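**Student:** Requesting a structural model of the entry that follows:
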Amino acid sequence: MAATEQEESLDDLPPSAKLVFKVLEYNGPLTQKGIAEETMLSARTVRYALERLEGISLVTEDVYFADARQNLYQLTEPAEEFTASDGEEATCAD
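**Tutor:** Sure thing, here's the model as predicted:
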């Protein structure tokens, strides 16, 4: 079963998780409360969606310094942009 969880992608997630992903993509980092307000989903649904997105490493959770009781969620950066496929060091073009 662990192999199927690793192979899961955004396409396999429920619509609520896809919506949360798109909101984070368009708006940048948000708290759970901010995501709930933007998506009009319940807090429980947002938590579940974030768990699923974190499970496949699409979202990271950081401390929200303005209010340490909350967490800030943002999309992870795709690893392909920072590494070359043939093992050579990737360079950034200006």
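
**Student:** For the rest of this, base every contact and every neighbour count on C-alpha atoms.
**Tutor:** Will do.

**Student:** Report the central residue of the chain.
**Tutor:** Compute the mean C-alpha point of the chain, and by CA atoms, centre = their mean the closest residue is residue 59, 2.1 Å away.

**Student:** Residue 61 contacts residue 55, correct?
**Tutor:** No: taking contacts as CA atoms under 8 Å, residue 61 lies outside contact range of residue 55: 11.6 Å.

**Student:** and for comparison, fold this next one:
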Amino acid sequence: MSETDGEAISDLPPSAKLVFKVLEYKGPLTQKGIVEESMLSARTVRYALERLEEVGVVDEDVYFADARQNLYELNTEDVEQAEQAISD
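**Tutor:** I've put the predicted structure just below:
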């Protein structure tokens, strides 16, 4: 993660930061799981995930229990740097 990525994370909307925290504490989740944990609307979670993917801190993978859904998890290499950027 470059310095500009850290700046980009700190500029993200609060909903994206909340989704980041939910994934940090709960681990990999589907979009439905994130909606339930964060109490945000599905549309807001979708937007937050798009923004987090743009910055490169969230990875999307196939959810093998239900291939119609995706599993979202933090990119572990960048979590510590992203966490620092969010707390600044």
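
**Student:** Give me the TM-score for these two chains.
**Tutor:** The TM-score (TM-score structural alignment, normalised by the length of the second structure) is 0.80; 76 aligned residues with a CA RMSD of 1.9 Å.

**Student:** Please name the nearest non-neighbouring residue to the residue nearest to the centre of the first structure.
**Tutor:** Distances taken as CA to CA, 6 or more residues apart in numbering place residue 75 nearest to residue 59 of the first structure, at 4.4 Å, with adjacent residues excluded.

**Student:** Just give me the neighbour total for the one you found.
**Tutor:** Neighbourhood size, residue 75 of the first structure [other CA atoms under 10 Å]: 18.

**Student:** That one contacts residue 25, doesn't it?
**Tutor:** Yes: if you go by CA under 8 Å, residue 75 of the first structure and residue 25 touch, sitting 6.9 Å apart.

**Student:** Helices along the first structure, start to end?
**Tutor:** Using DSSP state H, the helices of the first structure run over 2-7, 15-27, 32-39, 43-55.

**Student:** And the second one against the second structure, how far off on average?
**Tutor:** Think helix 15-27 of the first structure. By mean CA distance after the TM-score superposition for the first structure, the fitted helix 15-27 of the first structure averages 0.2 Å away from its aligned residues in the second structure.

**Student:** From one end of stretch 4-22 of the first structure to the other, what's the distance?
**Tutor:** Distance across stretch 4-22 of the first structure, first residue to last, is 24 Å (CA to CA, to the nearest Å).
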